[in-house]
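Chemist: After the sequence you'll find the predicted model.
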Amino acid sequence: MRLPRDVSGERLAVLLGRYGYEMTRQTGSHLRLTSTARGREHHITIPKHAALKVGTLSAILSEVAAYLESSREDLVEALFSR
């Protein structure tokens, strides 16, 4: 599945909430999300932009998929399938 081109940082934070991520802080224009769903803490930082760049979105999703021990493609399908 192709990555969407119009996902905002706030929308991605909400979507990642399905996997146990919660916003722990905001510094300037960046959101810090933390998950303890796998028994260990995992932190990611998401820019709070109107539309994330495709490379930034891809890197964030790759990191989350590695933490969840899933493939990036499966994660993309679960998050963005309509």
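Modeler: That came through, no problem.
Chemist: CA only for contacts and neighbour counts going forward, please
Modeler: Noted.
Chemist: Cross-check the contact I'm expecting between Arg5 and Thr56.
Modeler: No: counting by C-alpha atoms under 8 Å, Arg5 does not reach Thr56; the two are 11.1 Å apart.
Chemist: Quick check: the gap between Leu52 and Leu3.
Modeler: Distance, Leu52 to Leu3, using C-alpha to C-alpha, to the nearest Å: 11 Å.
Chemist: More neighbours: the two, which one.
Modeler: Leu52 (20 against 14; other C-alpha atoms under 10 Å).
Chemist: ok, structure two:
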Amino acid sequence: MPEQLQPLNRRELIRKLRNAGFDGPYPGGKHSCMIKGKHKIIVPNPHRGDIGVVLIRKIVNQLKLTSEEWNNL
């Protein structure tokens, strides 16, 4: 059975993206972004709760990673 994604707070999300080779976060329009070469990932704004699994799944899919690879970052 594949590993499940877990909700993360913004700080943990940024740490994982940095481990994946992204730089930033850089300020943008309404949201900040992180960049790796020509790839750009939009990072959710800070808020009280964790970032939900649905949004984490979308980010993982943009990175073309499996859940297991993401959890190992």
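Modeler: Everything's here; your move. None of the values given here were measured: they were computed from a predicted structure.
Chemist: Now do the longest helix along the first structure: which elements does it pack against?
Modeler: If you go by DSSP state H, the first structure has its longest helix at helix 54-68. Applying 3 or more C-alpha pairs under 8 Å, 6 or more residues apart in numbering; DSSP states H and E, one finds that helix 54-68 of the first structure makes contact with strand 42-47, helix 72-80.
Chemist: I'd like those as TSV, with distance to Leu15 of the first structure and mean neighbour count appended.
Modeler: What follows is those, written out as TSV (distance: least, C-alpha to C-alpha, whole Å; neighbours: other C-alpha atoms under 10 Å):
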stretch	distance to Leu15 of the first structure	mean neighbour count
strand 42-47	12	18
helix 72-80	6	15
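Chemist: okay if I get these as TSV plus distance to Thr36 of the first structure?
Modeler: As requested, these are arranged in TSV below (distance: least, C-alpha to C-alpha, whole Å):
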stretch	distance to Thr36 of the first structure
strand 42-47	6
helix 72-80	18
